[in-house]
Structures are given as structure tokens and as C-alpha cells.
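# please find the sequence and the predicted model below.
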Amino acid sequence: MEITWYGDTCLRLKGREGVVAADAYRSVVGPTGRGLTADIITYSHPDDTPPPVRPKGDRLNGHAAGFLRPTSLDPAFILDGPGEYEVHEVLINGVRTFRDDDKGRQRGLNTCFVYELDGLHVAHLGDIGHILDEDGLGEIGSADIVCVPIGSALTAAKAAEVATQVDARLIVPMLVGDGEAARGALDRFMHEMSVSHPTPVPRLSVTISTVPAETTVVILESRSRV
């Protein structure tokens, strides 16, 4: 499986069963999709800009779309809420969470998605803003890879705690925003994880046999300007 980061919480996951784009918002990939392609798109939370996908008949959960011209993401199944799904042989579990630690009263709802691709379980936490409770952690279940937002609602300490809660051996930070503030948030997260900065890589290529025995943080280069 290959994981590519497009900026903020937008990732592309490519496996034998299909290709998933997580949080492919217009604010990240522009009005034409910026060449990003996928069989399935998941949206963890409402965004201030609509996704770059025209309305289609083969959509799930009815996420609002507002583009009339073709994009690189047409056509794709869209998931934007909790539930258990199987699309293009990809198993996906959506778990209701929140974008703050006040049950969503301040910043709204969030959906954590767990994808099963190439026999690996990847937990994409979207824009989660709180420590997982026992129920949420149980619904997410066991994961090999966890993708956690850095620089949004979670402090560095809480982001590290959430990443540790999921108990995945590969941790992929998703840096929300850019500039000094974002880099500072990543530095603090790495300090909380007690690891040094690894060299950023263009993509994460991993199989069941290459998942490390010890917890490892992987920093991905952003394709947000590609």
C-alpha cells in the first residue's frame, strides 16, 4: 500500500482493492482536483469549501457538492459519516467523534475512518479534537497505521496521547496549516513522542511484512503545491 499526503488532513491511500482519498477538500486540492484520483472519497468533517466532485448517482451519505465542471476525482463514491461500508472491495468503518472536547458544541462533528487495504488497517482520525473514550477506541479497533492531525484542535500532548491510544506501529502526522506555527506544532508533537525528526519522504510504501516492530513516526512531504 502507498500513502501520499496532499496537505492538511488530505491523504491518498492506494491498495490492491482500490484507491481512497481522505478529506479531499477544495481548500486543499483546488477546484479541479489537482490530478488527485480515487475510487472512494471520505470526508471527516464539514469544510468551508465544497469538495471538488460533481453530484453523482453512486454516492453514499449525500455530502454536498458544488462543482459543475469535471475534476480529476470524478466519479467516486463519497462517504461522510459513521457506519460500516464495503466499496470496491475496500472495507471501511466510520466512527463518530468530535472536533473539540465538548461533544462538538464548539467545532462540530468528526468521523474517524478505518480502511482495510492490502490486509493493513489504517485509522485516519480526520480533525479529531479530543482524547478517545473507551467506546470510540473500541469502535476504531486495532490499526497498523494511524494518521493524526497536528496543529488543529489537539495540543501536541493530546495528539501524542491519541496516537498512542490507537496503538499503531506506524504514526503519520497530518500537519494542519503551514508556516512557523505548524512547524512548531510538529516539533512539539515529536518531542511528546520522544523521537527525533525523521527525514520526510514523498510517500509511505508498506506491506504487512514491512510494518516495523517498534512504533515509528513517518513524516510525509506535502503534495499540496503539486
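Thanks, I have the structure now. These figures come from a predicted structure and were not determined experimentally. Numbering: from 1, shown residues only.

# could you use CA atoms for every contact and neighbour count after this?
OK.

# just the buried residues of the longest helix along the chain, please?
Ranked by residue count, the top helix of the chain under DSSP state H comes out as helix 179-192. For helix 179-192, a neighbour-count test (16 or more other C-alpha atoms under 10 Å) marks 182-183, 185-190 as buried.

# what's the closest of the residues you listed to Ala163?
For the buried residues of helix 179-192, the residue nearest Ala163 by C-alpha to C-alpha is Phe189; the value is 10.3 Å.

# and the residue lying closest to the closest one once chain neighbours are set aside, how far from Asp48?
With C-alpha to C-alpha, 6 or more residues apart in numbering as the criterion, Phe189 has its nearest non-adjacent residue at 4.5 Å, and that residue is Ala156. According to C-alpha to C-alpha, to the nearest Å, Ala156 stands 25 Å off from Asp48.

# so for these two, which sits in the more crowded spot?
Between Ala156 and Asp48, counting by other C-alpha atoms under 10 Å, Ala156 is the more crowded of the two (23 against 9).

# so that one touches Glu192, yeah?
Yes - contact criterion C-alpha atoms under 8 Å: Ala156 and Glu192 qualify, at 6.8 Å.

# how near is Arg105 to His124?
22 Å.

# more neighbours: these two, which one.
His124 (29 against 11).

# right, and the more buried one touches Thr97 too?
No - assessed by C-alpha under 8 Å, His124 is found out of contact with Thr97, at 11.9 Å.

# what is the end-to-end distance of stretch 67-76?
14 Å.

# got it, and stretch 152-170?
21 Å.

# mind listing what's buried in it?
Per 16+ other C-alpha under 10 Å, stretch 152-170 contains these buried residues: 152-156, 158-163, 166-170.

# what are the contacting residues of that stretch?
With contacts defined as C-alpha atoms under 8 Å, 6 or more residues apart in numbering, stretch 152-170 is touched by 99-100, 127-132, 137, 140-150, 171, 176, 185-186, 188-189, 192-193, 211-218.

# intersection of neighbour lists for His124 and Thr97?
Common neighbours of His124 and Thr97 (C-alpha under 8 Å, 6+ apart) are Cys112.

# check contacts around the nearest residue to Leu186 once chain neighbours are set aside.
Leaving aside its chain neighbours, Leu186 sits nearest to Ile150 (6.4 Å; criterion: C-alpha to C-alpha, 6+ apart). Applying C-alpha under 8 Å, 6+ apart to Ile150 gives the contacts 156, 159, 173-176, 182, 185-186, 189.

# for comparison:
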Amino acid sequence: MLRSVSAVFALLSSLISSAAAQDVPRSSECLAMANAPPRAAPVSLRTVAAKTDEVAITYAGHSTYYIDTPGGVRIATDYNGAYRTGRLPDVVTMNRAHSTHYTLFPDSHIPIVLHGWGDDGQPARISLRVGDVFIRNVTTDIRRYFGDDSNAEMIKDGNSIFIFEAAGLCIGHLGHLHHKLDESHFAAIGRLDIVMVPIDGAYTMSLDGISDITRRLRASVVLPMHRFMTPLDEFMRRIGQQFEIDVRTERTLKISRDSLPGAPTVIILDGV
């Protein structure tokens, strides 16, 4: 079902106001909480989080997850138009490593389309609020060819790690990640409660490489994607015993700050 004219207008108005304020420093709760002293500043944030509703995260296919916020904003990650579920998204994010991660011709009824690469020769710089979600990105490089050949030509800032902040949760999508992250990347990402990681072991990164990043991020919930034929037990073996595994029979995870697992957990949704 298409969004009503008023709903689309409201979302576009939000985008316009956000774009107009691009030069104004944005406030990220995820960065603030990552940099705050333990058990100090987050007190008020925990109070806010306790009053929020759940976020619904649905696996659609390949690297596309749908994120539905309590305020009714629907986001689709690495959107190419092929993986759909429910109503049309309000916001789509894309990465251009391969055509399975983007489309230059998205449905015209999608109000907000965010490219993970720069369209003007500059890195993509995304920092905007749409309804009850704050969206930002951290750029990484991509290879021009498949495989883990470190000598392959790289496209600087061709991929984006997208971070969505809603309902007190910090949700990250690593996109089509091709290389290890350095300290500047981790600092720019901040704290993540939920992270979506590609586990194909070849077209993006080796399993050892993505496992190292997953351990370093230490999100409460890890949602695998871009799997192909990778044995799940092999991924679990490499990331270590500190991660629990939770295999679900449904495609949708409903979660809030209060319901995050106590130990880091890999949640395998149906279809992954």
C-alpha cells in the first residue's frame, strides 16, 4: 500500500530540514554513550530508553533488512528493489559494490534514497533525522574486483557503514565491507547494540576478518547477512565462545533496549 500524500510530504519536509542543517554538528546518542565514562552519563538515557517501544527488524534477503521504528518509519538496507516485504520503505540505503546492493531506479514513491557513495566526487556524508530515527554513515573503501587480493585497486569511500539510532538502540549495517577497520572507523561508529555483518567469507571479507571486527564491535546482537553457503557453525567457531547463538523460525526480530540479551548473541533469522 502506498503512503498517503500527507505522510510522504511529512517525510520529505524532514529531509529538507535535515539537509539545510548539514553544517550544524549533529548529536549522536550512540557516540555520546560510547565516549561517556562507565555508569555515569547514560543515566538519563536509560530513563528515556525505558519509555520507548520496540524496533522490528525483518530479514528480506541478501543484505537487505527492513527496520521499522516505533514512530512508523520504515528503512530498507542495501536496497536493490528485489527484496520486499510489507509496505514500501520510507528510507532506503544503498552500497555500490555490486548491483545486488543498489539500484539507480528505485520506486519513485520512496521518499528518501541514501547512497553510501559520493555522487559529487566527495565521500557520502549522511547525518539526518527522519521522524524518530537518526541516520548517519561511516565510509569505507571497496575493491573493483572480487576476492581478498590486497593488491586489487580500491575505490576510496565507495561503501558506507550505516548507523540507525532509534528507540534508544544503536543499529549498524556494515554493508559490503572489503577491509579491516582502523581505530578511526571504530571511533566514528561508536557503540552498537545491534550489528548486521556479511559472512560470505569471500566477496566481502574473509571469515577471520569479519570475525575480528564482530568481536571488536561487541554488539549485544549480531545479525548475519550476505551468507551464500557459509556454514553457520564455521562463523560461530571463528568469532569465539563469548557469543551465544539463537536460531529463530521467524524472519522478524522485535527488540528494545530493555530486551537486549545479557551476553553477545548471534541471532539467525529465518531465511538467513
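Happy to help now that I have it. Computed from a predicted model, the values in this text were never measured in an experiment.

# care to give me the TM-score?
Once superposed, chain against chain, the TM-score is 0.77 (TM-score structural alignment, normalised by the length of the first structure); 198 aligned residues with a C-alpha RMSD of 2.6 Å.

# so the residue lying closest to Leu73 of the first structure once chain neighbours are set aside: helix, strand or coil?
Distances taken as C-alpha to C-alpha, 6+ apart put Thr37 closest to Leu73 of the first structure, at 4.9 Å, once the chain neighbours are dropped. With DSSP: H, G, I helix; E, B strand; the rest coil as the basis, Thr37 of the first structure sits in coil.

# which residues touch the residue nearest to the spatial centre of the first structure?
The first structure has His124 as the residue nearest its centroid, 3.8 Å off, counting by C-alpha atoms, centre = their mean. Going by C-alpha under 8 Å, 6+ apart, His124 of the first structure touches 22, 112-115, 146-148.

# repeat that for 6 Å
Counting by C-alpha atoms under 6 Å, 6 or more residues apart in numbering, His124 of the first structure touches 112-113, 147.

# before we move on, what about Ile239 of the second structure?
Here Ile239 of the second structure is in contact with Ser211 (C-alpha under 6 Å, 6+ apart).

# show me what it lines up with in the first structure.
Under the alignment (TM-score structural alignment), Ile239 of the second structure maps onto Met193 of the first structure.

# what's the spacing between its match and Asp144 of the first structure?
17 Å.

# can you tell me the closest non-neighbouring residue to the counterpart of Leu181 of the second structure in the first structure?
In the first structure, the residue paired with Leu181 of the second structure is Leu132, using TM-score structural alignment. Nearest residue to Leu132 of the first structure in three dimensions, chain neighbours excluded: Val162, at 6.6 Å (C-alpha to C-alpha, 6+ apart).

# tell me which element the one you found falls in.
Following DSSP states H and E, the helix or strand that holds Val162 of the first structure is helix 156-166.

# which part of the second structure lines up with that helix?
Under TM-score structural alignment, the match for helix 156-166 of the first structure is residues 207-217.

# now do the SS call for Leu253 of the second structure.
strand.

# check contacts around the residue mapped onto it from the first structure.
Using TM-score structural alignment, the partner of Leu253 of the second structure in the first structure is Leu204. By C-alpha under 6 Å, 6+ apart, Leu204 of the first structure lies in contact with 2-3.

# sorry, back to before: how far apart are the match of helix 156-166 of the first structure and its match in the first structure?
In the superposition against the first structure, stretch 207-217 of the second structure averages 1.3 Å from its aligned positions (mean C-alpha distance after the TM-score superposition for the first structure).

# can you give the distance from that stretch to the centre of its chain?
16 Å (C-alpha atoms, centre = their mean, to the nearest Å).

# now stretch 184-200 of the second structure
For stretch 184-200 of the second structure - counting by C-alpha atoms, centre = their mean - the centre lies 8 Å from the chain centre.

# start to end distance for it?
25 Å.

# buried residues, that stretch. List them.
For stretch 184-200 of the second structure, by 16+ other C-alpha under 10 Å, it's 189-200.

# mind listing the strands for the first structure?
Along the first structure, counting by DSSP state E, strands occupy 2-7, 10-14, 19-22, 40-42, 77-79, 83-87, 90-98, 109-117, 120-124, 145-150, 170-175, 204-205, 216-217.

# closest to His197 of the first structure out of those?
So among the strands of the first structure, strand 216-217 is nearest, using C-alpha to C-alpha, at 8.5 Å.

# which residue in the first structure aligns with Thr230 of the second structure?
Checking TM-score structural alignment: Thr230 of the second structure goes with Arg183.

# show me what contacts its match?
By C-alpha under 6 Å, 6+ apart, Arg183 of the first structure has no neighbours at all.

# that older thread, any chance of the contacts of His124 of the first structure in JSON lines, with distance to Thr9 of the first structure too?
Output for the contacts of His124 of the first structure, formatted as JSON lines (distance: C-alpha to C-alpha, whole Å):
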{"residue": "Cys112", "distance to Thr9 of the first structure": "11"}
{"residue": "Phe113", "distance to Thr9 of the first structure": "12"}
{"residue": "Cys147", "distance to Thr9 of the first structure": "8"}
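
# of those residues, which are still contacts in the second structure?
On the basis of both residues aligned by TM-score structural alignment, their matches' C-alpha atoms under 6 Å, what survives of those in the second structure is 112-113, 147.

# closest to Gly7 of the first structure among these?
Cys147 (12.4 Å).

# so what does that closest one match up with in the second structure?
By TM-score structural alignment, Cys147 of the first structure lines up with Met196.

# what residues are up against its match?
173, 222-224.

# of those residues, closest to Val73 of the second structure?
His173 (16.9 Å).

# quick one: that closest one from His109 of the second structure, how far?
Applying C-alpha to C-alpha to His173 of the second structure and His109 of the second structure gives a distance of 24 Å.

# Val73 of the second structure now?
Counting by C-alpha to C-alpha - Val73 of the second structure and His109 of the second structure are separated by 14 Å.

# those two: which is more packed in?
Higher neighbour count among Val73 of the second structure and His109: Val73, with 17 against 12, using other C-alpha under 10 Å.

# for the more buried one, give me its contacts.
Val73 of the second structure neighbours (C-alpha under 6 Å, 6+ apart): none.

# alright, calling it a day.
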